[in-house]
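> Take this sequence and fold it.
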Amino acid sequence: MSSILSTEQLGHSFNDTWLFKDLTLGLAKGQRFALVGYNGAGKSTLLKILAGKLAPVLGKVVQERDIKIGYLEQDPDFAGQKTVGDFIYSADNTQQLLIRRYEELLEQEHPDEDLLQELTTEISEQNAWEYEHAIKTILDRLSINKPDQLIGSLSGGQRKRLALAKLLIDDPDVFILDEPTNHLDIEMIEWLESFLTTGKKTILMVTHDRYFLDNVCTQIYELEFGKLYVYRGNYSYFLEKKAEREAENATALQKNTNLLKKELEWMRRQPQARGTKSKSRIDAFYELEDKTKNQNNKSRVELSITVARQGNKILELEHVNKAFNGVTIINDFNYVFKKGDRIGIAGRNGSGKSTLLNLITGKFSPDTGQIIKGETTIYGYYSQGGLSFKENERVLDIVKNVAEYIPMADGKTISASQLLTHFLFPPSKQYGMVSKLSGGEKKRLHLMRVLMTNPNFLILDEPTNDLDIDTLNVLEEFLEKFTGVLLVVSHDRYLMDKLSDQLFIFEGAGHIRIYSGNYSEYRYEKENIKTDAKPKEIQVKTAPLPVKNKLSYKEQKELDTLDEQIGKHEAMIASLNDRMLMLTDANELIAAANEVSALKEKLEEMTIRWMELSE
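From the prediction side, this is the model:
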């Protein structure tokens, strides 16, 4: 399958530090790849290079002639456009301009009938009615309904949704998406899943949303320590294969470490004037040293902060009402929080979720009703707004402003600097300015500050934005063991399912429904209600699912052969892994590792084909 977008020996560095070197990837038409990796691995940088927004230090990007690339960046650039309509409707697109004039005319109280008829005729002649419907659907689904609104007045979330809408309307040959689900509510995300998987769209995206990733992407690129690993399956398949690779790496690391010691002794014994015969061994030593160093540097965030004691009375909301500018946001809401409550908050953007959190924490006061907080209740509030800091503040100062020493769950006390190291902030970052941190690093620092207060009532407002999947997994492990009350607002369905057993659902007009169960259970129940409500005659008319044909003789023979070949490849890999444990020569070890890598790539291809035929 030929690539329509690919790289050749791509390399990029910042401040003399290489993010990646000799990187090779290819996107064929119809492939949907996700790019995963830890914060700082270079994912967003790689997307910018592929989109033509950044020139690589080494290598080049090759693209098929005349293909159109659409790029959604984390902080969209609106190129001086003033209004939403200016940005959405391209000046060089005749169909879009006709549709814009038509929509603007319809918004007038007394539209010119002759002009309306003229535009209607032109749209028909341009075969643009279907296009008009598609544009309207995209804008409605992403809640973009004010074409005259100034872009400068939009919030960060609205700007991201506007950029996404424009990209979907333009329908490029390749979609390059950096965190497309940020600032979308769950209904928008579910619609976007359906949109991206309809037709043979070519996609490369970075996302932390695991359900979205699993439902949209069929292959995974993992960027780790400057290398790219390919997994030919969805996210669930990637997790399984990554676990296998890391187990093998742990064995190889021990072997490499022992071999490195021997090689180091040999290097130290060498005279200054080394002969040409030893050059290959010296090169192999440095390669081995680099491999060992990279493996040892892989760290994890450790969360083990203490939880303050909680009394019987935690928090009570009695007949709470809140409105803004005459619009009811919360209407007569009652709830008594209990020990061990784990509640997810769901609802459309702007329905009032953050308002409820601000009422609970005392930032807002209710119009009527009362909120009674227990004496021992200590809030930890991770807000969407993030950290507030001065440009000249150091990372270490941000932590010391809360406490110099922090009690841990095991009873020990650690310094602010040690806690920062736990959260993967090395000394070079600790003494640097907060303003220099990446978006993900600022989020991690904000989370750490919240946990330092030893809360027993933890409130998380969209905690997954800008965090890598590895950090999210560790955060989830911590939250699963958290003994206090947990209140989570998130568009991440995976997180909601894992951490909540009850929901506050904002249904509109200020009504909040209390639902016992997680988000997937709620959606399942909702879909069943929709199905039951359909008239019987409509259900009868629904077309049956197409029945897949049986395998042809040739396909059946291929399937039988694949069974045998997969077994042989697995045996060869196992044999080579055993052999690597016995090798002491660096060159032989590297050759064997390369052979294993090639065999695994072939095995993955055969496994995918076997799955296709088996289904």
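> Every contact and neighbour count from this point should use C-alpha atoms.
Noted.
> quick one: the residue lying closest to Ala28 once chain neighbours are set aside from Gly152, how far?
Once flanking residues are discounted, Ala28 sits nearest to Ser3: 4.1 Å by CA to CA, 6 or more residues apart in numbering. Between Ser3 and Gly152 the distance is 39 Å, computed by CA to CA, to the nearest Å.
> another one to check against the first:
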Amino acid sequence: MNYISAEQLTKSYGVKFLFKDISFNINEGDKIALVAKNGSGKSTLLKIILGREIADGGEVIVNKDIQVVLFDQEISFDGEDSIEEFMMKLDSAPINALRNYHQSLYSTDTKFIEEALAEMEIYKAWDLENEMKQILSQLKINDLSVKMGMLSGGQIKRVALAKLLTETRAEHRHTLLIMDEPTNHLDVEMVEWLENYLSKEKITLLLVTHDRYFLDSVCDIIWELEDQKLYVHNGSYATYLENKMIREENLSATIDKANNLYRKELEWMRRQPKARTTKSKSRIEAFYETEKVAKTNTSKESLELNFEMKRLGKKILELRDISKKYGNTIILDDFSYQFQRGEKVGIIGKNGVGKSTLLNIIQGLENYDKGEIETGETIRFGYFSQKGLQYKEDERVIDFIREISDNFPLANGKTISASQFLRLFLFDDQTQYSLISKLSGGEKRRLHLMYVLYQNPNFLIFDEPTNDLDLPTLTILENFLAQFQGTVAIVSHDRYFMDRIVSHVLAFEGNGKVKDFTGNFSEYRQYKSQQEKAGISETEKIAEEKPQTQKSKKRLSYKEQRELEQIDKRLPEKEAQRQIVMEQLNNETDYEKITLLSEKLEALTSEIEMMEIRWLELQAVLED
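Here you go, the predicted structure:
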């Protein structure tokens, strides 16, 4: 069944075309991801499909038997409504039955009560109510009596998401669900639940997301909006990247051929007299077509910046026995960690456990109750927060960046201009001279990111950096961080991003306890899964370690005592990691991956052996 078809859609703002003559179909059961850089027309295309905006040309045909519902970043609500009242503001027979039933609970009218109960049976509203509560529970919304006006921004988004999913279940009509960045403000557990829910449900979906694992799990079609065209890719995100690479290589080859022909034809054009024959006029027309192809701009500048970072000293940053509470809620309980040069640390945990608090404590932006922090003298923080960009209404993009400096220093002694740096972050010349206030939300987020990096920090701190960033910008950021020689601390729910960037995880596990794990996000999750299967709880491990720690306090120096504690703590993790790598190696068939895994296994084995030798040395001190 066809839901929506579009023919020859064109849309522009002034002289800037977002897309030209694009056509597409959405059929029942399709799960489509829309991929494009911010400012290229994603939101406009969604608005045209929704009927909220009109295209300059072309036609959108929406099947009269379907409804289109949207999960948007902008949510309207009455602050005095409870969560339950907000959820009930839907116009469908099952929801109406639910609403009447709840009213009947406070009624003495026997007929009204009987009718309400009958409606609940007819429309199977009992099932819907259970599903609604399950969805809310999975999104960590449990008290439905709380007023909407008392919720945080993230909680409001989660309630709105629950309402949308309930609406699609309540309606018996065919529904197209349009979702704009649904994973923002969700922790990893919520993201994985939503991923599983959308994958299994018979939902027709058009999705905008920066989360590549989520995209791969949920969607089987990718729409790529680029250079005013719409390309359709069937398959995974990897298939899309491969198709895109082949297309760009073919285009580059075509342009090279056109350039060679253009140079020859240009010589002919210069030799021609003013009087033209019919044959020469035809050749002239062909020349101008060749010129157009030859001058096609395919320059996709890649971010390969080995920049001149402010020097890092030996001491980076060390936290010793840090404790922090909000009322009776323990955020950190005797937390210690020493950041190393070049280390990229991912900080994970459920919403509200204290991840952002830790970032603030690291930077000295928030006080702690006890403990000590030692920060290296050469440290210069760069903080990419969720608060957004602060700018003047009449300020242009280029001027905003030039306030820091006209040039950006590179390690080879050269510099690049502010304008060149902006181009590396996908701001073309026209956009650079636009007012910041005219940028899209995603473009402002990208400018904020660039502003932080342009200040040349040596300790980068990111709080949910992937929210509202498009996939091209995320790729740029990942490439930048891969080359970055300084220290990085990241709070993010984006599993793909964390797997690609971080090599160390600090996991908030509740009640102030933070797990220190060497490896990326997926390796940590696999380690936790193995621990749970083996029936080894953290409580048991701590209980086993305590007598040894107490004994060491009497006979080892403070430094040796801490070293022994770290070995006792990290040796089981390393052994678990080695087991994971061995399993991956046994199941792998790709030669390059086998080579990489073999090298990783060798390094882990060597590290474990060194730790075991040192453990024996420290134990010998205790026994003397």
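> How many neighbouring residues does the residue mapped onto Lys414 of structure 2 from structure 1 have?
Mapped onto structure 1 by TM-score structural alignment, Lys414 of structure 2 lines up with Lys412. A count of nearby residues for Lys412 of structure 1, using other CA atoms under 10 Å, gives 8.
> Lys429 of structure 1 now?
18.
> distance of it from Arg342 of structure 1?
Distance from Lys429 of structure 1 to Arg342 of structure 1, by CA to CA: 34 Å.
> In structure 2, what residue corresponds to the residue nearest to Ala28 of structure 1?
Checking TM-score structural alignment: Ser3 of structure 1 goes with Asn2.
> list the contacts for the residue nearest to Ala28 of structure 1?
Going by CA atoms under 8 Å, 6 or more residues apart in numbering, Ser3 of structure 1 touches Gly26, Leu27, Ala28, Lys29, Gln63, Glu64.
> Any quick PyMOL command for the buried ones out of these?
In PyMOL syntax, the buried subset of the contacts of Ser3 of structure 1 is picked out as below (16 or more other CA atoms under 10 Å):
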select buried, resi 26+27+29+63
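> Please list which of the contacts of Ser3 of structure 1 are also found as contacts in structure 2.
Of the contacts of Ser3 of structure 1, the ones still in contact in structure 2 (both residues aligned by TM-score structural alignment, their matches' CA atoms under 8 Å) are Gly26, Leu27, Ala28, Lys29, Glu64.
> thinking Ser354 of structure 1 is in contact with Asp461, fair?
Yes - if you go by CA atoms under 8 Å, Ser354 of structure 1 and Asp461 touch, sitting 7.4 Å apart.
> so Ile514 of structure 1 is in which element?
strand 511-516 (DSSP states H and E).
> Now do that strand: everything it contacts.
By CA under 8 Å, 6+ apart, strand 511-516 of structure 1 touches 329-333, 501-507, 522.
> How far does the helix or strand just after it sit from its chain's centre?
Of the helices and strands lying after strand 511-516 of structure 1 in sequence (DSSP H and E), the nearest is helix 519-533. Offset of helix 519-533 of structure 1 from its chain centre (CA atoms, centre = their mean, to the nearest Å): 26 Å.
> Quick check: helix 519-533 of structure 1 compared with structure 2, mean distance?
Average distance, helix 519-533 of structure 1 versus aligned residues of structure 2 after superposition (mean CA distance after the TM-score superposition for structure 1): 3.2 Å.
> And stretch 251-264 of structure 1, by the same measure?
Averaged out, stretch 251-264 of structure 1 is 2.8 Å away (mean CA distance after the TM-score superposition for structure 1).
> Ok, stretch 281-289 of structure 1 next?
Looks like 5.7 Å for stretch 281-289 of structure 1 (mean CA distance after the TM-score superposition for structure 1).
> Okay, buried residues for that stretch please.
Under 16+ other CA under 10 Å, the buried positions of stretch 281-289 of structure 1 are Arg281, Ile282, Ala284, Phe285, Leu288, Glu289.
> do the same with stretch 171-182 of structure 1
Applying 16+ other CA under 10 Å to stretch 171-182 of structure 1 flags Pro172, Asp173, Val174, Phe175, Ile176, Leu177, Asp178, Glu179, Pro180, Thr181, Asn182 as buried.
> now stretch 599-615 of structure 1
Those would be Lys600, Leu603, Glu604, Met606, Thr607, Trp610, for stretch 599-615 of structure 1 by 16+ other CA under 10 Å.
> closest to Gln310 of structure 1 among the residues you listed?
Comparing those against Gln310 of structure 1 with CA to CA places Glu604 closest, at 51.4 Å.
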